[in-house]
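A.B. asks: Next comes the sequence, and after it the predicted model I'd like to discuss.
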Amino acid sequence: MLHELSITDLGVIESARIEVGPGLTCVTGETGAGKTMVLTGLGLILGAKAVPETVRAGADAALAEAVLDAPRDGAIAQRLAEAGVEVDDDGTVIVARTVGASRRSRTVIGGRTVPQALLADVAAELVTVHGQHDQARLRTPARQRDTLDAYAGDDHKGTVAEYRHAWTAWTEASAALARMEDGAQAARAEVVRLRDDLDAIDALAPQPGEDEELAAQARVLENAEDVRTGVASAHAALGGDDEFTAVAALEAARRALGDAARHDDALGALDERLASLAYGAGDLVTELASYLEGLDADPARLDEIHQRRSDLAGLMRRIGVPDLAGVLEHAEHARARVAEDDAWDETLVERRAAVASTRSALEEAAERLSAGRRDAATRLAAAVREELAQLAMPDADFAVAVEPIDPAPHGADAVAMTLASHPGAPHRPIAEAASGGELSRIMLALEVALAHSTHEGPRTFVFDEVDAGVGGKAAVAVGGRLAALAQTHQVIVVTHLAQVASFADTHVVVAKATDGSVTRAQVTAVEADARVEEIARLLSGQEDSATARAHALELLEASGVRR
């Protein structure tokens, strides 16, 4: 429940504070006085999008604050706790929305800055808002279907979820089969090409890194004489047949240093290092000799390497890759695709079976969903007819038709709300059969029916001119039904009808005042004579008219009796 709403620097409202109690609260005022800004402020604390243009001219920011009951359990309560929101001992929480004219907006719940989406989720748990645009939404089949599903109850929600899961499974299975069947010819042609590629690759049997290894061998063989000369020279200098070689010099130095080290222990480390050099030089001489013996200068081998490299390059060009690694990767992919093709018939059978089984599951889920909707349609139609009888439409026959159609994402039903406005009249879609005023009353009747079936515990309902297009006796009936709804729920109504306002437990008036240069809206709760004057103004436009005042008193007295 909403307990209090404060607005600062929002539109024409400089500052306003409204205490909202249980029961029915009506907001009235002249056109352009600022009733819309009251709803805008209410929308802000319910998580609506912040619009900088609504900030009062000359102000840096607008502020909307409210005291709301917080959800006591469930997922939203857990999210509030995780956000560090502090709930007062009485179960209420303070909500504040700051809308900056040129800076970021801010949302605070219980002293904690939170995302605007969290506030919207909290409000969705507590408040239902209906504006004039809801009448347009009521004209659409999708909206009517959603309304019926909401009325059907929590168990039905599970049925809807099961159907959507079955729909997804069937559509995915069908798509997989279609891709296989529709692309069969192209896929088979691709596999033929891949088989040829594999034959060519397997014929050459390339090995990882082989191209780089062959390139290195080719460089050696192409420059074999220079390589031989260089290695031979290095071998001769290190340990050839000459008297003076590096190995001989190192060995002589090692013996000399070894003799000296016997007399001075400090030379031991140097002796070890020199010995290591001598041994290393000897090993290097041996390795160079071995390399010279194994050096292949055979022109035939070079021709073989060139041919192998040419074959590998042709294979790369055929497949369209820059290196041998790309060839090997292509081979791995091709083998997998060929393996799939080898199991093509088996896979095709499996996919057709999957489509059949998921279609059967979809049809079963659709039947359960349709049965739930048909049952809910009967109950909803009866509930709405009962409500319409109390809204000055006793002869109206409201019905909800559930007709079978091909399965679709939302089910296998077409839902249509129809109306026969008087006895003998044919049933027609409500968008065609109902006038604006009748549509408003049908929407109210639906909301009352939904309130009794889908909401556990008290809830707040906000109606923006639900009485549009209504007058006379029908207006009194609308006011009475709103008052009846307010006996179990908190109801806030923006209205222009005296007949509706007369039922209010709390009557708030938005009045416009100007000093010639600045226009301000004043928001005031009215009682006693002030309330009589406002209802008289709503009746005749003249709050000081004796006739209007007498009629206003009559309305107030009648509304008290009707309660």
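C.D. replies: Thanks, I have it.

A.B. asks: Only C-alpha atoms from now on, for both contacts and neighbour counts.
C.D. replies: Will do.

A.B. asks: Show me where the stretch 1-150 of the chain has its helices.
C.D. replies: In the stretch 1-150 of the chain, the segments counted as helices under DSSP state H, counting those that start in this stretch are 35-45, 75-82, 116-126, 133-138, 141-152.

A.B. asks: same for the longest one, what does it pack against?
C.D. replies: If you count contacts as 3 or more Cα pairs under 8 Å, 6 or more residues apart in numbering; DSSP states H and E, helix 141-152 packs onto helix 154-182, helix 344-389, strand 411-420, helix 436-454.

A.B. asks: for these, which one sits closest to Gly58?
C.D. replies: Judged by Cα to Cα, the one of these that comes nearest to Gly58 is helix 436-454, at 38.6 Å.

A.B. asks: Below is an additional structure, to be compared with the one above:
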Amino acid sequence: MLTGLSIRDVVLIESLDLEFGPGLGVLTGETGAGKSILLDSLGLALGARADSGLVRSGQAQAVVSVSFDLPADHMALALLRENGLDGEPGEPLVIRRIVKADGGSRALINDQSASVALLRELGAMLVEIHGQHDDRGLLNARGHRALLDTFGGIDTRETERLFRVWGEANAALARAREELEAATRDREYLEHAAAELGKLAPQQGEEEELAELRANMQKGARLAEDIAAVGQYLDGSEGGLSLLRQAARRLERIGDQHDKLGEALSALDRALIEASDAEDRLAEAADALAYDPARLEEAEARLFEIRAVARKHRVEPDALPALAQELGAKLAALEAGTRSLAILERSVSDGRAAYEDASQRLSALRAAAAKRLDSAVARELAPLKLDAAQFRTIVEALPEGQWGPRGRDRVEFEVSTNPGAPFAPLTKIASGGELSRFILALKVALAEQGGAGTMIFDEIDRGVGGAVASAIGERLHRLSSTAQLLVVTHSPQVAARGSRHFFIEKSHGLVTRTSVHLLDEGRRREEIARMLSGAEVTDEARAQAVRLLEAA
């Protein structure tokens, strides 16, 4: 809900602060008093084009601020969060627009800089301004389908799900066809590469093992003579181990004769243990470094083949087993490709059929809802002096390329203003007064559905009076029970229906200024009397004003 409007230095308005409440607010005043300035100011804050001509003469800039109270689940708050701006439930939403006299403008949302595009998107969620030049809200055909669905209580969730399933099946089929085509183009390569890797049968870690074996054999060839010489020093009847054992046996016989002899015997025992261990390690090294020319040649041939194939396929040697599996899988997929395509094509066909069935049911529901909406709007036209006009809701099939999650229908509201005249979109209506009344009829038929929480009607009663004006006032009052309305009006019948009445006047002095006043009951009665009688307010006009207010 719009709660406040603050204007500084806009055209004839020097300083103005207005507070709004729920229900129907009316704005009246003499022609030329400045009602359009108020609407231009509000439009500026909601993203309209900035014009330096709006800045009051002699001032550096004009500033317009608007504030809103929004429910916690309002989509405007979600939009702010999506754009990284603060917008907390329960806190006022404040939009400020600054226009400089030398050109340029700034937009602020809750004191944070924002783009004009975001301001415009946000404004469309907050306020609908209905007048002869309005191109949003009900005049935008892109929103008519959603409005009809809401009016008819039509649930599109199942169609959305089936459209998604059909789309996923189509995407899977496209991927499978692409993969099959690529595999078919590469069949000869796949078969050759798979056969080569199958024959080679590389194992994980094999290249490292072969490289280590080769390196050890090459070392063994170089170290064989030294290892043999060391073995001779240790082994044999004249080797070191044999001599140590002989010394130990001899010492063992006399070791108990002196402490030092016992210690010498213990040291010899330790030496024998270490020497035996050294002999074992030497034997193990000899085995590990054993040089076998035939085995070395075989290992080198295998190692070089694995490395060559890895280079050929531009992978690491350890990746060859996985590559072999991948190529085998591709060949298997190629063989099974036709069968897989048939299954996927069947899924696509089933998905399409299910979507078409659901969207056909949607179309039938929309056609029925369109008839009810047409009847509801038709009931509102005659009281609004549009009895010669006709309204219809077009529901027609879209080409397949435009089908979507909410069905395959195009929905648009059309009118014919005179008998025999062709039907045309709402935007083609020439008369601003007719357009506003058509919008009012639609709004009443649709109740609160599909619109912003605040609606502004600019001179909806233009060119009508009497019973028609009363009918407009009654419908505006009815509509204000579900949304906040602000109406610029010249009709006393409409003004009398308002829950708040703002009077706009222009004062002439050294500088012409426009001001706005919230009227109390007495001044409101006098203003409605003025609207009834003209320049000179008569007692009869005052009495009639009282009757209008009492009837409201």
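C.D. replies: Thanks, I have it. The structure presented is a predicted model; accordingly, all values stated were derived computationally and were not measured.

A.B. asks: Quick TM-score on the pair, please.
C.D. replies: Scored against TM-score structural alignment, normalised by the length of the second structure, the superposed chains reach a TM-score of 0.70; 499 aligned residues with a Cα RMSD of 5.5 Å.

A.B. asks: most packed of the helices of the stretch 1-150 of the first structure?
C.D. replies: helix 35-45 (a mean of 22; mean count of other Cα atoms under 10 Å).

A.B. asks: which other residues reach that one?
C.D. replies: 5, 7, 10-13, 27-29, 50, 64-66, 95-97, 119, 494, 510 (Cα atoms under 8 Å, 6 or more residues apart in numbering).

A.B. asks: switch to 6 Å and redo it
C.D. replies: Contact with helix 35-45 of the first structure is made by Ala64, as judged by Cα atoms under 6 Å, 6 or more residues apart in numbering.

A.B. asks: could you give the angle of that helix to helix 116-126?
C.D. replies: 100 degrees (axes from the mean of the first three to the mean of the last three Cα atoms, to 10 degrees).

A.B. asks: Figure out how far helix 35-45 of the first structure is from the centre of its chain.
C.D. replies: 26 Å (Cα atoms, centre = their mean, to the nearest Å).

A.B. asks: Kindly report the same for stretch 18-29 of the first structure.
C.D. replies: 35 Å.

A.B. asks: Could you do stretch 78-96 of the second structure as well?
C.D. replies: Worked out by Cα atoms, centre = their mean, stretch 78-96 of the second structure lies 17 Å from the chain centre.

A.B. asks: again with stretch 505-523 of the second structure
C.D. replies: With Cα atoms, centre = their mean, you get 47 Å for stretch 505-523 of the second structure.

A.B. asks: Any buried residues in that stretch, and which?
C.D. replies: By 16 or more other Cα atoms under 10 Å, the buried positions in stretch 505-523 of the second structure come out as 505-506, 513-516, 518.

A.B. asks: if we can go back for a sec, who wins for proximity to Ser435 of the first structure among the helices of the stretch 1-150 of the first structure?
C.D. replies: Proximity to Ser435 of the first structure, assessed across the helices of the stretch 1-150 of the first structure by Cα to Cα, is greatest for helix 133-138 (11.1 Å).

A.B. asks: export the helices of the stretch 1-150 of the first structure to JSON lines and tack on distance to Leu221 of the first structure?
C.D. replies: Putting those into JSON lines (distance: least, Cα to Cα, whole Å) gives the following:
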{"stretch": "helix 35-45", "distance to Leu221 of the first structure": "83"}
{"stretch": "helix 75-82", "distance to Leu221 of the first structure": "74"}
{"stretch": "helix 116-126", "distance to Leu221 of the first structure": "73"}
{"stretch": "helix 133-138", "distance to Leu221 of the first structure": "84"}
{"stretch": "helix 141-152", "distance to Leu221 of the first structure": "80"}
